[in-house]
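Novice: structural data only, the sequence is not supplied:
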């Protein structure tokens, strides 16, 4: 059985807005925790998930990528960086 991260803390100026963003991205419900993730699509390919994340408020960030990476570097609405990985989880 694989382990899964259940909670991590990230700084936030507007925790409710950020929680709403991440709940939409991950289809979660709000708990009393703030989280940061590397995310994997579970029901679509990486390109479709990237498009969905950008629509709900993520934005691309440049952290010195070469363009050869298999992941996309993004930021949530408050600028917290996260990566969209290629591998789809089921």
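Specialist: Great, that's in hand. What you see is a predicted model; the values in this text were computed from it and never measured.
Novice: could you use CA atoms for every contact and neighbour count after this?
Specialist: Will do.
Novice: residues contacting the nearest residue to residue 75 once chain neighbours are set aside?
Specialist: Among residues not flanking residue 75 along the chain, residue 81 sits closest, at 4.2 Å (Cα to Cα, 6 or more residues apart in numbering). By Cα atoms under 8 Å, 6 or more residues apart in numbering, the residues touching residue 81 are 61, 73, 74, 75.
Novice: all helices of this structure, in order?
Specialist: In the chain, the helices defined using DSSP state H lie at 15-26, 46-55.
Novice: want to throw those into JSON lines with distance to residue 37 and mean neighbour count?
Specialist: Below are these laid out as JSON lines (distance: least, Cα to Cα, whole Å; neighbours: other Cα atoms under 10 Å):
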{"stretch": "helix 15-26", "distance to residue 37": "9", "mean neighbour count": "16"}
{"stretch": "helix 46-55", "distance to residue 37": "13", "mean neighbour count": "16"}
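Novice: take this one as well and set it beside the first:
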């Protein structure tokens, strides 16, 4: 038996707005924009995808799971993401952390790691 990572599901107050933001942030494509789910993927036939589903409640605490990204140029990528609407988040990473923690427009934290 084998498992294939198909998607990560994200609860969202506004799935279309948040999914569209992530599509721009990642340079991915929208493969489903129904009211029940908004899915983005690296390409139409590529996996995994990220699916945004509607929930009535706002995010209230630190994520239990978050994504980590390693860009070629951490500082440039953080500036680009801030330009798209992220804000810096404090999840206890400390001043000496080699990663930056932004939050998307609905407050979901993710990491931008230092360049290799």
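Specialist: Noted; the coordinates are in hand. As the structure is a computational prediction, the values presented were derived from the model and not from experiment.
Novice: where does the TM-score land?
Specialist: The TM-score (TM-score structural alignment, normalised by the length of structure 1) is 0.79; 82 aligned residues with a Cα RMSD of 1.9 Å.
Novice: quick one: which of the contacts of residue 81 of structure 1 has the most company?
Specialist: The most crowded member of the contacts of residue 81 of structure 1, judged by other Cα atoms under 10 Å, is residue 74 (22 neighbours).
Novice: give the equivalent position in structure 2 for it.
Specialist: In structure 2, residue 74 of structure 1 lines up with residue 102, judged by TM-score structural alignment.
Novice: list the residues that contact the nearest residue to that match once chain neighbours are set aside.
Specialist: Closest residue in space to residue 102 of structure 2, ignoring its immediate chain neighbours: residue 88 at 4.3 Å, by Cα to Cα, 6+ apart. By Cα under 8 Å, 6+ apart, the residues touching residue 88 of structure 2 are 100, 101, 102, 103.
Novice: return the member of the residues you listed nearest to residue 53 of structure 2.
Specialist: The closest of those to residue 53 of structure 2 turns out to be residue 103 (Cα to Cα; 18.0 Å).
Novice: isn't that closest one up against residue 91?
Specialist: No. Residue 103 of structure 2 is beyond contact range of residue 91, at 10.3 Å (criterion: Cα atoms under 8 Å).
Novice: and the residue nearest the centre of structure 2, what does it touch?
Specialist: Centrality entry for structure 2: nearest residue to the mean C-alpha point is residue 22, 5.7 Å, by Cα atoms, centre = their mean. Counting by Cα under 8 Å, 6+ apart, residue 22 of structure 2 touches 28, 40.
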